[in-house]
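Chemist: Next come a sequence and a model predicted from it.
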Amino acid sequence: MIKNVGVVGAGQMGCGIAQVSAIAGYKVQLYDVAAERIETALATINGNLARQVASAKLTEDQRKQAMSLIQGSADMHDLSSSDLVIEAVTEDESVKRKIFGQLCPILKPEAMLATNTSSLSITRLASATDRPERFMGIHFMNPVPVMKLVELVRGIATEDETFSAAKEYVSKLDKAITVAEDFPAFIVNRILLPMINEAIYTLYEGVGSVDAIDTAMRLGANHPMGPLQLADFIGLDTCLSIMQVLHDGLADSKYRPCPLLVKYVEAGWLGRKSGRGFYDYRGETPVPTR
């Protein structure tokens, strides 16, 4: 029975997971190695909840209750009472494996471990833990409070009991579940990222400008956001790492990351979070950079 949820990483995804878990009534321990990130995260969550109160999606009492259920800490040992710990750090396998190595000795033997990875092998990550049978992928979409879908991914060793507990937890968050097999990038990113990569190739080859490509897909395919705008929102470094996982894992040239995507990442133009990507966000309104 999951009552206490630990979240590792107080970035955008970790914040969102903590927020929806607390609204659903779970006690949440949010951990990050940087204490200032915890403070920022708690302020962000409080602000998000206040907006939900303002738009009548939550009552003020529900906001207070949710905030009272979230504790922040820069000490990993505070995760020791968690029944489920979800890792939501950067999409880098070596970083994730290192965290699991530090985390496993702290956790209760029966505690479940999950990763919010958007592309990496669940089976391979599970092998870096002392509990592969109690490990699985719980992949939330960004932004977590808004997006309805969660992908559940079992590793080769994941037991039925772990899978059932994860399904119950996600259902309590009022999310829809899709089950994906443990192949590179699962379902959503296996389809979405090659489309974004193809949009970048379309720009790279001069078929259309940033504005032309995004307008074409918004109005011609009824996408709520153009693919280059979406890439900036996701983060171009994340887009590149997922394309590299697809290219390495499936050994198919159709997944080759576009050289222009590589160039933007090398320039540090990572999208919205760094102020520049396919659009420049430093002024009043975003302006295409090509």
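Modeler: Received it, and whenever you're ready, just let me know what you need.
Chemist: Could you use CA atoms for every contact and neighbour count after this?
Modeler: Fine.
Chemist: residue ranges of the strands in the stretch 51-200 of the chain, please?
Modeler: Under the criterion DSSP state E, counting those that start in this stretch, the stretch 51-200 of the chain carries strands at the ranges 70-73, 84-87, 112-115, 135-140, 149-154, 176-180.
Chemist: for those, which one ends up most surrounded?
Modeler: Of the strands of the stretch 51-200 of the chain, the one with the most neighbours on average (mean count of other CA atoms under 10 Å) is strand 135-140, at a mean of 29.
Chemist: what about versus this one:
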Amino acid sequence: MKKIGIIGAGNMGSGIAQKTAQEGLSVVMVDVKPEFVEKGLDSIRATLGEAVERKILRPEEVEKIMARIQATTDLAETKGCDLVIEAIFEDMDVKKDLFSTLDQVCGPETILATNTSSFSVDELARSTDRPDRFVGLHFFYHPAKNRLLEIIPGPMTSPETVSACRRFAQLTGKTDILVKDAPGFAVNRFFVPWLNEATRILEAGIANIPTIDKVAMETFGIGMGPFKLMNVTGIPIAKHSCESLAGKLGAFYAPSARLKAQFESGELWPLVGEVDDAALEEVADRLLGAVFCVATSLLEKGVTDMTDIDLGAKVGLRWRKGPFEVMNRVGIDTAYAQVATLLKDWPDLTVPVHLENQHKKGVPWDIRYVKYVQDGDLGRVVLSRPDAMNALNETVVKHLDEAFQEAASDHQTQAVILEGAGKAFVAGADIGFFVKCIREGRLDDNFKFTEYGQSVLNRIDESEKLVVAKMDGLAFGGGLELALSADVIVATSKAVMGFPETGIGIYPGLGGTQRTSRYIGKALAKYLIFTGRLIPAEVALSIGLVDYVFAPDEIENKIRSLIADGKMVPKKGRKDEELPPEFQKIKPLFADENIEAWLNGKYLDSEDALTARTAKIIAGKAPLALRFANQIIDAGYEMALSDGVRQELAHLNEIFSTADALTGLTSVGKGRPVFQGK
């Protein structure tokens, strides 16, 4: 994936073009008239200009982004594209004509994609002679900012096409979910009825607009309620979306009389008025009932799974929790009652089978945050919590264990790939869990979590199958520890890794003190853990911490070819004389005889700039965490790995009992903590 065609320079098309170019890919943006093309370019310039004003981008970066976009009115310019995405207005005949033309213009290997939000992907694919290389790619507004991408294969879309589109999503920083070709796909299928139900509540006189918006904001954890949101995105879009779904799914999805009346008035929803506290519960029940009903019906139809439904809500709609997480929060019995009550007004509908069965079981939904996916002779263990940067908590580690054991026991796979969904491999452990354990006096729970996590990583380390960590994006703390438990780490050039623990009052607890020292030696392990320095993949490669580094658009093919050729072998290990000059200087500074001086701050006044700068960094870390880390590295270095890893448990309750641990853990995202050494 190097060159992408975008057909349509409107809001969606120009936004897709901008995001694609921002991520380093070449773009051909096409529209029918020069003025349309120029308007699209102006929109991109304006959005990028805002990024410059907010110090997100530099002017020279904007110049490079714009240089990657070729704007034209000539469809023939898409001939050499790897992927062409249609993003024009919703007219089936016009789209079919366009795809018929693109089918003739583009090379035989080009994948054609539609950004339709309402039409059948299969029907559009039939207007071409390449249904195997045709797919739905549904972006969400604003596509340069919203990270969600629904990938919708038609019945004839090949697995290779789906894989290529998932690589495109990864290259462009999108969080993708795989969805069946069904009306509304996944997210709009429950989001549009949520909007519509709000207007029905208003129509029934249950509550006014301010009350409904307030309830929605509090219940779903969002910044705008349905009425304000419709004012921003367009009431006509809401009405059209309801009509589109109703035409295929029935009257429940049809726009309410109140929504149609507001559309016909041409006015925005009036947002003024007093909140009626007496109506809050009924409004919440109605809104939740509508969402729960539709979300669980998606399972019945096999449109997608509950993990991706929740992910779509959190990433695409920016809800705090997805529908199934909310059902678990309110309780399955309550969720069932809310749906059953709502459907009393719809005698032709029944409670979806999956919700009915879950209600009978009386247990929460089992939402999987780590998935095992068989991909030919590769088994993929995918951490799928991108809204939280795939952070490790009790549930995620349990799911990781189960998914890995499934992969390891699958006789059809020769290697297991560990990877993270979204923009991170794994950005560490879930800090909130640690804080809660400290505040509630549950340090034993924290100990059990860490002990179990160590056992999971040990099983990965000791697996008879080849295990490859595919590291893209962030790999901090527990994420780097997970990667180090694999046989081979293959990173993209965008990967960044490090151990930030001593900067938040604790030390690495999932084997980081032991595996790191075994690969790069005690001196450099102590340097990385003491300083918390974050290093890019190329630097990690140069010191022996990772095995391979490839460009993001090459990594997948490189992994496959190395495994197929039997050449995927570990290359980690001490470089010694091959170390870059900076690390040749650092290594002797962290020899055993110098450690006490570092811990006591004796190098703060060093005349050597590197030494003084490093000492200043270490002086900002938690003193007790530094001493424990040093002690654990030394104690475990000569032991068997499994025994060395257990050294991290020996002082776990002690470090988490310190005031510095609570200070550091609660400082995350708020600024640099000040440690007291106690």
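Modeler: It's in. Note that the coordinates shown come from a computational prediction; the quantities given were computed from them, not determined experimentally.
Chemist: Would you pull the TM-score for this pair?
Modeler: Here the TM-score for the pair of chains, by TM-score structural alignment, normalised by the length of the first structure, is 0.86; 273 aligned residues with a CA RMSD of 2.1 Å.
Chemist: Would you format the strands of the stretch 51-200 of the first structure as JSON lines with distance to A24 of the first structure included?
Modeler: Listed next are the strands of the stretch 51-200 of the first structure as JSON lines, based on distance: least, CA to CA, whole Å:
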{"stretch": "strand 70-73", "distance to A24 of the first structure": "12"}
{"stretch": "strand 84-87", "distance to A24 of the first structure": "15"}
{"stretch": "strand 112-115", "distance to A24 of the first structure": "18"}
{"stretch": "strand 135-140", "distance to A24 of the first structure": "15"}
{"stretch": "strand 149-154", "distance to A24 of the first structure": "15"}
{"stretch": "strand 176-180", "distance to A24 of the first structure": "14"}
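Chemist: looking at those strands, which is closest to I187 of the first structure?
Modeler: Closest approach to I187 of the first structure among the strands of the stretch 51-200 of the first structure is made by strand 176-180 (6.2 Å; CA to CA).
Chemist: and K175 of the first structure, what is it in contact with?
Modeler: By CA atoms under 8 Å, 6 or more residues apart in numbering, the residues touching K175 of the first structure are 148-150.
Chemist: got it, and F434 of the second structure?
Modeler: Counting by CA under 8 Å, 6+ apart, F434 of the second structure has contacts 446, 665.
Chemist: Okay, it and D285 of the second structure: tell me how far apart.
Modeler: Per CA to CA, to the nearest Å, F434 of the second structure is found 33 Å from D285 of the second structure.
Chemist: What about V20 of the first structure, how many residues nearby?
Modeler: A count of neighbours around V20 of the first structure, defined by other CA atoms under 10 Å, yields 23.
Chemist: Which strands or helices does the helix or strand that contains it pack on?
Modeler: Here V20 of the first structure, judged by DSSP states H and E, is contained in helix 12-23. Secondary-structure packing of helix 12-23 of the first structure (3 or more CA pairs under 8 Å, 6 or more residues apart in numbering; DSSP states H and E): strand 4-8, strand 27-31, helix 35-54, helix 60-68.
Chemist: average offset between the last one and the second structure?
Modeler: Looking back up the chat, that one is helix 60-68 of the first structure. Helix 60-68 of the first structure: mean distance to aligned residues in the second structure after superposition is 1.3 Å, counting by mean CA distance after the TM-score superposition for the first structure.
Chemist: got it, and the second one?
Modeler: Here strand 27-31 of the first structure, set against the second structure after superposition, deviates by a mean of 1.0 Å using mean CA distance after the TM-score superposition for the first structure.
Chemist: other SSEs contacting that strand?
Modeler: strand 4-8, helix 12-23, strand 70-73.
Chemist: corresponding residues in the second structure for the last one?
Modeler: To tie it back to what came earlier, the one meant is strand 70-73 of the first structure. Aligning strand 70-73 of the first structure against the second structure (TM-score structural alignment) gives residues 69-72.
Chemist: Tell me how far that stretch lies from the chain's centre.
Modeler: 30 Å (CA atoms, centre = their mean, to the nearest Å).
Chemist: got the contact list for it?
Modeler: Applying CA under 8 Å, 6+ apart, the set of residues contacting stretch 69-72 of the second structure is 17, 21, 26-31, 34, 37-38, 41.
Chemist: Among the helices and strands packed on strand 27-31 of the first structure, which comes closest to A126 of the first structure?
Modeler: strand 4-8 (16.0 Å).
Chemist: So which elements touch the closest one?
Modeler: helix 12-23, strand 27-31, strand 84-87.
Chemist: Do a quick rundown of the helices in the stretch 301-450 of the second structure.
Modeler: 306-311, 323-330, 332-342, 353-361, 394-408, 431-439, 443-462 (DSSP state H, counting those that start in this stretch).
Chemist: Check the stretch 501-650 of the second structure too.
Modeler: Under DSSP H, counting those that start in this stretch, the stretch 501-650 of the second structure gives helices at 512-531, 537-543, 555-564, 581-589, 595-599, 609-619, 623-637, 641-650.
Chemist: In the first structure, which residues correspond to the third one?
Modeler: On the basis of TM-score structural alignment, helix 555-564 of the second structure is assigned to no residues in the first structure.
Chemist: For that helix, which residues meet the burial criterion?
Modeler: 555-556, 558-559, 563 (16 or more other CA atoms under 10 Å).
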